[in-house]
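# Coordinates for the following, if possible.
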Amino acid sequence: MHDGQNLFDNSVSFGPHVWDIPEAVDAFFPNSQYDGVIIVGIDNASSHGKFSRMDEYSPWPRNTSFPLPGWDPDVDYSGGKGALYVDFIVNTLKNYIDSNFRTFPDRNNTAIAGSSMGAYISLFAAILRQDVFSKVGVFSPALWFNDSAMLNFIQENNIVEDLTVYLDVGTQETSGMREDFPEVYISGAEKLCVSLRKQRNVTIDYHLWGGDTHSESAWAKRFPEMLKLFYC
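The predicted structure is shown next:
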């Protein structure tokens, strides 16, 4: 999972809340057919530059036709390193995890997930490396970063392996920079849902969460729904 700083521990989070992953896992798995799950949080690269997170979480540059009033103009030059990031996950990080922990390394037991830009790169990774991932969690995807590139990527790449997709969005995913951000996020999630449902081997579970914001507290509440889809 991406944005690892925000998953487990408030003391290292860059926001006021975290996903409370340990509590969610401990509550879920006693009622599951599985014994448990290993969740690896990958810290984002925000400490390496103001838009390094966006650089890593998108394989394409930002679509500058979507205005972001009030943002630093340098955001228009962000994105484009996502493929390198996925290569690191698959060929360096996963190899280390499988060598040092008691994993089931096959694709049927490997998932990738994230929120916002983390959702964006998760979906890209799951489609690009179908040989590695069989499940993907797409929370509040920031499709606005480059909607046409992602939708074209889905259309141009046949999903030949079974892929389970948890996709969701809240109705109040907003930002002070654009009053229409709630509609933008909902529209983006619905576009992804339509596009993915055209693929033959995709099982998709889509949720629209009334009143939910673009926040770790909202994703923490919804995280068990992904666990239920993947591990029940």
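
# switch to C-alpha atoms for all contacts and neighbour counts from now on
Fine.

# Counting neighbours, what do you get for Val194?
11 (other CA atoms under 10 Å).

# just to confirm, which helix or strand has it in it?
helix 181-197 (DSSP states H and E).

# Residues in contact with that helix: which ones?
The contact list for helix 181-197 (CA atoms under 8 Å, 6 or more residues apart in numbering) reads 140-144, 147, 151, 154-155, 167-175, 202-204, 206, 208.

# Stretch 111-131: which residues count as buried?
111-130 (16 or more other CA atoms under 10 Å).

# First-to-last residue distance for that stretch?
11 Å (CA to CA, to the nearest Å).

# run this one through as well so I can compare:
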Amino acid sequence: MYRSLLAEMTITEQILTINSELLAREVTITLLVPADYNKAEPLNLLLLNDGQEVENLMVSQALEDLYNTNKIKPVLVAAIHANEERLQEYGVAGNPDYKKRGTKAELYTQFVLDELLPFIHQNTGVNSFASTAYAGVSLGGLTAFDIAWNHSEVFDKVGVFSGSFWWRSKGLDEGYHENDRIMHQLIRNTSGKPDVKFWLQTGTEDETADRNKNGIIDSIDDAIDIIKELELKGYTRPADIQYLEMVGGKHDMPTWAKAMPKFLCWAFKA
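I've put the predicted structure just below:
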């Protein structure tokens, strides 16, 4: 689709609220919509956790830049705001961590599938999307991965920025073993191979912790081990898995904002 410099695509922002029965709270959604979207062209959907950070992640700016250089297909972004329940709603569904965080992750998954997606269809008038991706940062990234992994009938791509793949069932002082990482174990124990593609990002300055004293920070070790588990399932790089390791990248919004255009190009390449 050709766009001249005289008619640049802009992003319209809409703030909507869902009264969620499942989460027993009002959930704010920021919708980012291409202003001059040609309805004859298929529209894609991106769900984004931690939607309260959508401005800090510079998503609108990334979308406009990529649209106007013809690098991505039209995307509707639904950014889901978290609140003080974040540490309970996020995580791995049915698998709270060793501090009993993530007790509402199963409810959050149900909210996304049973309340949010119908709400998006109803409020946008779009009955079906060409593709549906899910993304998140840190613990929101782990959550996006978990939901996409378990619901590949809905999601075909997932993007994880500095994901909390350390999420574990035992504390480091409780006889912890690498097998106690919950998502790695979930991948191993899943029968079959969900039809999902994966985009993972870490930064070399995500943290300083190094559990196994191998000279590699945990966030990188944990992400690489996720990739190894996926490869054992039969996924291949780069066809199914893309990995971005950002030199100097930190566990912060400026780093993830810098990575956002790379993810969007991968997920919705024109």
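
# right, and the helix or strand after the helix holding Val194 of the first structure?
strand 202-213.

# residues in contact with the residue mapped onto Asp168 of the first structure from the second structure?
By TM-score structural alignment, Asp168 of the first structure lines up with Gln201 in the second structure. By CA under 8 Å, 6+ apart, Gln201 of the second structure lies in contact with 160-163, 243-246, 259.

# Compare those residues and tell me which has the most neighbours.
Ser162 (30 neighbours).

# which residues of the stretch 151-270 of the second structure fall in strands?
157-161, 197-205, 241-250 (DSSP state E, counting those that start in this stretch).

# could I get those as TSV with distance to Lys228 of the second structure?
TSV is the format used below for the strands of the stretch 151-270 of the second structure (distance: least, CA to CA, whole Å):
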stretch	distance to Lys228 of the second structure
strand 157-161	16
strand 197-205	13
strand 241-250	11
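
# Of those strands, which stretch is the most buried?
Sort the strands of the stretch 151-270 of the second structure by mean neighbour count, taking mean count of other CA atoms under 10 Å, and strand 157-161 sits at the top with a mean of 28.

# which residues of the first structure does stretch 143-155 of the second structure align to?
Aligned using TM-score structural alignment, stretch 143-155 of the second structure spans residues 121-133 in the first structure.

# What is the burial count for Ala209 of the second structure?
Neighbour number of Ala209 of the second structure under other CA under 10 Å is 12.

# who touches it in this structure?
So Ala209 of the second structure contacts 217-218 (CA under 8 Å, 6+ apart).

# can you tell me how far it sits from Gly249 of the second structure?
Distance from Ala209 of the second structure to Gly249 of the second structure, by CA to CA: 15 Å.

# Could you find the counterpart of Leu116 of the second structure in the first structure?
Per TM-score structural alignment, Leu116 of the second structure is aligned with Leu93.

# At the geometric centre of the first structure, which residue do we find?
Ala119 (2.0 Å; CA atoms, centre = their mean).

# name the element it belongs to?
Going by DSSP H and E, Ala119 of the first structure is in helix 117-128.

# what's the mean distance for that helix versus the second structure?
Its aligned residues in the second structure lie a mean 0.6 Å from helix 117-128 of the first structure after superposition (mean CA distance after the TM-score superposition for the first structure).

# Show me what that helix is packed against.
helix 52-57, strand 111-115, strand 135-139 (3 or more CA pairs under 8 Å, 6 or more residues apart in numbering; DSSP states H and E).

# can I get the ones you listed in a markdown table with distance to Glu161 of the first structure?
Shown next, in a markdown table, are those (distance: least, CA to CA, whole Å):
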| stretch | distance to Glu161 of the first structure |
| --- | --- |
| helix 52-57 | 23 |
| strand 111-115 | 14 |
| strand 135-139 | 11 |
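
# quick one, which of those is nearest to Ile42 of the first structure?
strand 111-115 (10.2 Å; CA to CA).

# ok, and what's touching the closest one?
Looking at what lies outside strand 111-115 of the first structure - CA under 8 Å, 6+ apart - the contacts are 1-3, 119-122, 125-126, 133-141, 219.

# count of neighbours near Met260 of the second structure?
Met260 of the second structure: 20 neighbours (other CA under 10 Å).

# picking that back up, tell me the contacts of the residue nearest to the centre of the first structure?
Counted by CA under 8 Å, 6+ apart, Ala119 of the first structure has contacts 113, 137-142.

# ok, the nearest residue to it once chain neighbours are set aside to Thr174 of the first structure distance?
Among residues not flanking Ala119 of the first structure along the chain, Val138 sits closest, at 4.5 Å (CA to CA, 6 or more residues apart in numbering). Distance, Val138 of the first structure to Thr174 of the first structure, by CA to CA: 18 Å.

# do Ala24 of the first structure as well
When Ala24 of the first structure is compared with Thr174 of the first structure (using CA to CA), they lie 26 Å apart.

# got it, and Arg53 of the first structure?
As judged by CA to CA, Arg53 of the first structure and Thr174 of the first structure stand 19 Å apart.

# So which of the two has more stuff around it?
A direct count of neighbours by other CA under 10 Å for Arg53 of the first structure and Thr174 places Arg53 higher, at 23 against 19.

# So that one sits against Pro59, correct?
No - Arg53 of the first structure lies out of contact with Pro59 (CA atoms under 8 Å); the separation is 11.7 Å.

# give me the stretch of the second structure that stretch 209-216 of the first structure matches.
Under the criterion TM-score structural alignment, stretch 209-216 of the first structure matches residues 246-253.

# quick one, the helix holding Ala119 of the first structure and strand 135-139 angle?
Interaxial angle, helix 117-128 of the first structure versus strand 135-139 (axes from the mean of the first three to the mean of the last three CA atoms, to 10 degrees): 150 degrees.

# and the angle from helix 117-128 of the first structure to strand 111-115?
150 degrees.

# how big is the angle separating helix 117-128 of the first structure from strand 163-172?
160 degrees.

# can you pull the contacts of Ala144 of the second structure?
Counting by CA under 8 Å, 6+ apart, Ala144 of the second structure has contacts 49, 134-136, 158-160.

# Kind regards, and thank you for your time.
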